[in-house]
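J.: predicted model follows, preceded by the sequence.
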Amino acid sequence: MNENYSQIIARLIEAAPFDIDPNIRMEGRPPSSASSEFLTNKEQGDWAERVVLAAINENCPDHLAVSYGRGDGLAAGDPGFADFYREYQDELNTIGKKPDILIFRRADFLGREHVDLANEQTVSRAVAAIEVRSSSFLATKYALFMSNRIKYAEQECMRVRRLILQEPFATLLHQKSPDLFDLINNAGLSTFRELDFRFRSWSSSALLQELSEYLKLLKEQIKILHKRDYLSITPKVEDLALVNRWIQRFNVPHYYLQVFFDRAYIISFREILEIISDSAKEDVVFSVEKDVKNQGKTTIKIAIQIGREIIGRMDMPEHKSALKELERGRLLFYVTFSGGRGYLDPEVFYHELMCNV
């Protein structure tokens, strides 16, 4: 018997290597206060969702995008936030994490004034669910910067290698550390990314001091090559279980859509699970990190190049400062966003919908 979408996801969740608990329970005290950074990030996320909604509805006449996730304006420290937080925890434990946007066929709702999202049967009729994530980067500029940085580091590695392998440094290094000499001697432009060595500093002569400086410089450039050089789509491991809970209830194909300030990329939830289950792809197209910005939670970072570019151009939003006064008199200054536009590629959009299982 062929598996349906929710069955495929359940199987992938069970096979995933990160101990994703389908029965996870969300518990904990509500945070006591928000921060300026949190409020700015929330405003940016809300703006990204508005851009995606408009881009789909303006460019995809056969489909309707509807805001679905929680849109409450409450933040920690506001009156009523504690109750809101507990209700949200209950919701996560019952139906899982709601996606930000649901996509429906317009033909299914002709003549209706609105889509009743409180009706679970209606929600189950969605053809796609989208989790919108935002990032404060220009993806094109970031890619160019990283490309230039890598090229420079590779060139520096080759230059310093030539200096080290010249006499008298080659003989000195071979005497002090034959293994390190062989490592550097056999290195090439395409292999510096895989190299690593323990840096040794010698100071008993001027030549050894100079050799040590070359080795230090080589080590620094190799460290640059080891760093993650891609922007990413960033699901938290905790969220994978909560998204799965929602999918098991509604059986709607789920996607992550990462919005930058110049373009946006989409990837299916199924593909995320398949990628993270392939150990050969770790530190190649994805990494696993304890993200400080997410309270130290384990976060998976998948290279945006693995996703599909669904919005290839973006009009920048207007932004301005805003002020929030908390009950005890504390003032929080943050940034709000308005306007802007995303130019969605309908061909990519429809291809994703047709390949959702």
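T.: Noted; the coordinates are in hand. Residues are numbered from 1 along each chain as shown.
J.: please count neighbours and contacts with C-alpha atoms only from this point.
T.: OK.
J.: count of residues packed around residue 175?
T.: Applying other C-alpha atoms under 10 Å, we find 11 residues neighbouring residue 175.
J.: if I look at residue 37, how far off is residue 49?
T.: 18 Å (C-alpha to C-alpha, to the nearest Å).
J.: neighbour-wise, which of these two wins?
T.: residue 49 (22 against 14).
J.: surely the more buried one touches residue 130?
T.: No: at 9.7 Å, residue 49 does not count as touching residue 130 under the criterion of C-alpha atoms under 8 Å.
J.: for residue 309, which non-adjacent residue is closest in space?
T.: Once flanking residues are discounted, residue 309 sits nearest to residue 265: 4.4 Å by C-alpha to C-alpha, 6 or more residues apart in numbering.
J.: assign a three-state SS to that neighbour, would you?
T.: Recorded secondary structure, residue 265: strand (DSSP: H, G, I helix; E, B strand; the rest coil).
J.: wait, what's in contact with residue 121?
T.: Applying C-alpha atoms under 8 Å, 6 or more residues apart in numbering to residue 121 gives no contacts.
J.: buried residues, the helix or strand that contains it. List them.
T.: Assigned by DSSP states H and E, residue 121 belongs to helix 120-124. Within helix 120-124, the residues that count as buried by 16 or more other C-alpha atoms under 10 Å are 123-124.
J.: which other helices and strands does the helix or strand following it contact?
T.: Proceeding C-terminally, helix 120-124 gives way to strand 128-134 as the next helix or strand, assigned by DSSP H and E. Using 3 or more C-alpha pairs under 8 Å, 6 or more residues apart in numbering; DSSP states H and E, the elements in contact with strand 128-134 are helix 36-59, strand 101-105, strand 254-259.
J.: just want the angle from strand 128-134 to strand 254-259.
T.: 30 degrees (axes from the mean of the first three to the mean of the last three C-alpha atoms, to 10 degrees).
J.: now the angle from strand 128-134 to strand 101-105?
T.: Going by the same axes, to 10 degrees, strand 128-134 makes 150 degrees with strand 101-105.
J.: which positions within strand 128-134 qualify as buried?
T.: 128-134.
J.: now those residues in TSV, with distance to residue 289?
T.: Putting the buried residues of strand 128-134 into TSV (distance: C-alpha to C-alpha, whole Å) gives the following:
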residue	distance to residue 289
128	28
129	26
130	23
131	20
132	20
133	17
134	18
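J.: isn't there a helix covering residue 342?
T.: No: read with three-state DSSP, residue 342 is strand and lies in no helix.
J.: now it. Nearest residue, chain neighbours left out?
T.: That would be residue 314: by C-alpha to C-alpha, 6+ apart, it lies 4.5 Å from residue 342.
J.: put this next to the first one:
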Amino acid sequence: MTGPVLTIESLNVHYGTGAGAAHALRDVDLTLRRGEVLGLAGESGSGKSTLAYAVTRLLAPPGVITGGEVHYHPRGGAPALDLLAMTPAELRAFRWQELSIVFQGAMNSLNPVHTVHSQLDDVLKAHRPGTARAARRARAAELLTLVGISADRLGSHPHQLSGGMRQRVMIAMALALEPEVVIMDEPTTALDVVMQRQILRQLVRLRRELSFSVIFITHDVSLLVEFSDRIAIMYGGRIVEEAGAAEIYRDPKHPYSEGLLRSFPALRGERRELAGIPGAPPHLAAMPPGCAFHVRCGKALAPCGERVPELGSPVGEGARRVACWLHAEAAV
């Protein structure tokens, strides 16, 4: 891995306006390095999908980006592109060509009345209008084969495919133009464990062959430990911990990270008792003072309910960042 391919700085998102607005993202700083898989984990409502849609400028109303910067860094040392300043025409050319997204519900993302070929062909026609029809069909067949689906399923409609096949069609569509960055928003949530592992193995192989970078969003930390290079944990619209996947698994520093890991059974080693996190995530329009997690935390200190701990800046490639008063001195 080399330099950054995507940088997010002080990103803020609100849903709604006025006193009742929900502050969904709060000063999020994150860097995706070229060629890496960055896992993004947290409970529902922590801001993971909002971050994905804000970065790609796909936020639906009443979502509004109220501050921050998102920059894409092309290969070859070309100047960084400001995604939040792009015009609609520039965004249309940029999406799928340089950055693509795999949405959470494959059945809802695919058009039920069009064939797989038609939907793959639309992407190729929109971004490569000079490509001949036969070449586009050959590329569509190649994409299906790439994700482990027989090319003879090009004529199938989404309802004629299994859940795992539909999800792989979405991955094929995201890779159609060989983008540098692929954002995957819980792509395996609705699938059984066996199919999850098959798709993850496909993704590992594809990343190795095509050298793209991935932001992989899920609530299942156990998936990220196996698949990611780094993991960022989100809670209440903030990043509360970021470190290498092995570091997070072996030694989580933030009590919330520890709680997420204890919520899933270990695949190897000794059996351990599962323990959920008490309480529920905070309402984004009425966040508690101080650290948002302190009302659910069994290790809360006096400052936790008064001041928000800073995440700090990473030092070096494998640096850990943690926003917790238990580790205030280590949060560098």
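T.: Thanks, I have it. Everything numeric here is computed off the predicted structure, so don't read it as measured data.
J.: TM-score of the superposition?
T.: Taking TM-score structural alignment, normalised by the length of the second structure as the basis, the two superposed chains have a TM-score of 0.24; 132 aligned residues with a C-alpha RMSD of 6.8 Å.
J.: of the helices and strands packed on strand 128-134 of the first structure, flag the one that's most buried.
T.: strand 254-259 (a mean of 26; mean count of other C-alpha atoms under 10 Å).
J.: can you list contacts of that one?
T.: 48, 99, 128-135, 233, 247, 264-270.
J.: picking that back up, what's the closest of the helices and strands packed on strand 128-134 of the first structure to residue 349 of the first structure?
T.: helix 36-59 (8.4 Å; C-alpha to C-alpha).
J.: the longest helix seen in the first structure packs against which elements?
T.: Counting by DSSP state H, the longest helix found in the first structure is helix 139-164. Packed against helix 139-164 of the first structure by the contact rule (3+ C-alpha pairs under 8 Å, 6+ apart) you find helix 206-226.
J.: list the helices and strands the helix it packs on packs on?
T.: helix 139-164, helix 169-176.
J.: next, the angle helix 206-226 makes with the longest one.
T.: In terms of direction (the same axes, to 10 degrees), helix 139-164 of the first structure departs from helix 206-226 by 150 degrees.
J.: check the last one too.
T.: For helix 169-176 of the first structure against helix 206-226, the angle between stretch directions is 90 degrees (the same axes, to 10 degrees).
J.: in helix 169-176 of the first structure, which residues are buried?
T.: Neighbour-count burial for helix 169-176 of the first structure [16+ other C-alpha under 10 Å]: 169-170, 172-173.
J.: what packs against that helix?
T.: helix 178-185, helix 206-226.
J.: please enumerate the strands of the stretch 101-250 of the second structure.
T.: 181-185, 213-218, 230-235, 238-244 (DSSP state E, counting those that start in this stretch).
J.: can you list those strands in TSV and add mean neighbour count and distance to residue 7 of the second structure?
T.: Shown next, in TSV, are the strands of the stretch 101-250 of the second structure (neighbours: other C-alpha atoms under 10 Å; distance: least, C-alpha to C-alpha, whole Å):
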stretch	mean neighbour count	distance to residue 7 of the second structure
strand 181-185	24	12
strand 213-218	24	12
strand 230-235	26	14
strand 238-244	25	14
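J.: could you dump these to JSON lines with distance to residue 48 of the second structure?
T.: Putting those into JSON lines (distance: least, C-alpha to C-alpha, whole Å) gives the following:
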{"stretch": "strand 181-185", "distance to residue 48 of the second structure": "8"}
{"stretch": "strand 213-218", "distance to residue 48 of the second structure": "7"}
{"stretch": "strand 230-235", "distance to residue 48 of the second structure": "7"}
{"stretch": "strand 238-244", "distance to residue 48 of the second structure": "9"}
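J.: which among those is found nearest to residue 4 of the second structure?
T.: Comparing the strands of the stretch 101-250 of the second structure by C-alpha to C-alpha, strand 213-218 comes nearest, at 10.0 Å.
J.: which elements pack onto the closest one?
T.: strand 22-33, strand 37-41, strand 181-185.
J.: pick the most buried one from those.
T.: strand 37-41 (a mean of 27).
J.: just checking, next helix/strand downstream of that one?
T.: helix 48-55.
J.: please identify the buried residues of that following helix?
T.: Quick answer for helix 48-55 of the second structure (16+ other C-alpha under 10 Å): 48-55.
J.: and residue 24 of the second structure, how far from residue 205 of the second structure?
T.: Going from residue 24 of the second structure to residue 205 of the second structure by C-alpha to C-alpha gives 34 Å.
J.: with adjacent residues omitted, what lies nearest to residue 232 of the second structure?
T.: Nearest non-adjacent residue to residue 232 of the second structure (C-alpha to C-alpha, 6+ apart): residue 242, at 4.3 Å.
J.: what does residue 226 of the second structure give?
T.: In space, residue 226 of the second structure is closest to residue 245, 7.9 Å off (C-alpha to C-alpha, 6+ apart).
J.: pretty sure the one you found contacts residue 233?
T.: No: using C-alpha under 8 Å, residue 245 of the second structure is not in contact with residue 233, being 10.9 Å away.
J.: follow-up on the earlier one: rebuild the helices and strands packed on strand 128-134 of the first structure as CSV, extending it with distance to residue 221 of the first structure.
T.: Listed next are these as CSV, based on distance: least, C-alpha to C-alpha, whole Å:
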stretch, distance to residue 221 of the first structure
helix 36-59, 33
strand 101-105, 43
strand 254-259, 30
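J.: what kind of secondary structure is residue 312 of the first structure in?
T.: When the rule is three-state DSSP, residue 312 of the first structure gets the label strand.
J.: number of residues surrounding it?
T.: The burial count for residue 312 of the first structure: 14, using other C-alpha under 10 Å.
J.: ok so, going back, turn the buried residues of helix 48-55 of the second structure into JSON lines, including distance to residue 93 of the second structure.
T.: Below are the buried residues of helix 48-55 of the second structure laid out as JSON lines (distance: C-alpha to C-alpha, whole Å):
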{"residue": "48", "distance to residue 93 of the second structure": "25"}
{"residue": "49", "distance to residue 93 of the second structure": "22"}
{"residue": "50", "distance to residue 93 of the second structure": "22"}
{"residue": "51", "distance to residue 93 of the second structure": "21"}
{"residue": "52", "distance to residue 93 of the second structure": "18"}
{"residue": "53", "distance to residue 93 of the second structure": "17"}
{"residue": "54", "distance to residue 93 of the second structure": "17"}
{"residue": "55", "distance to residue 93 of the second structure": "15"}
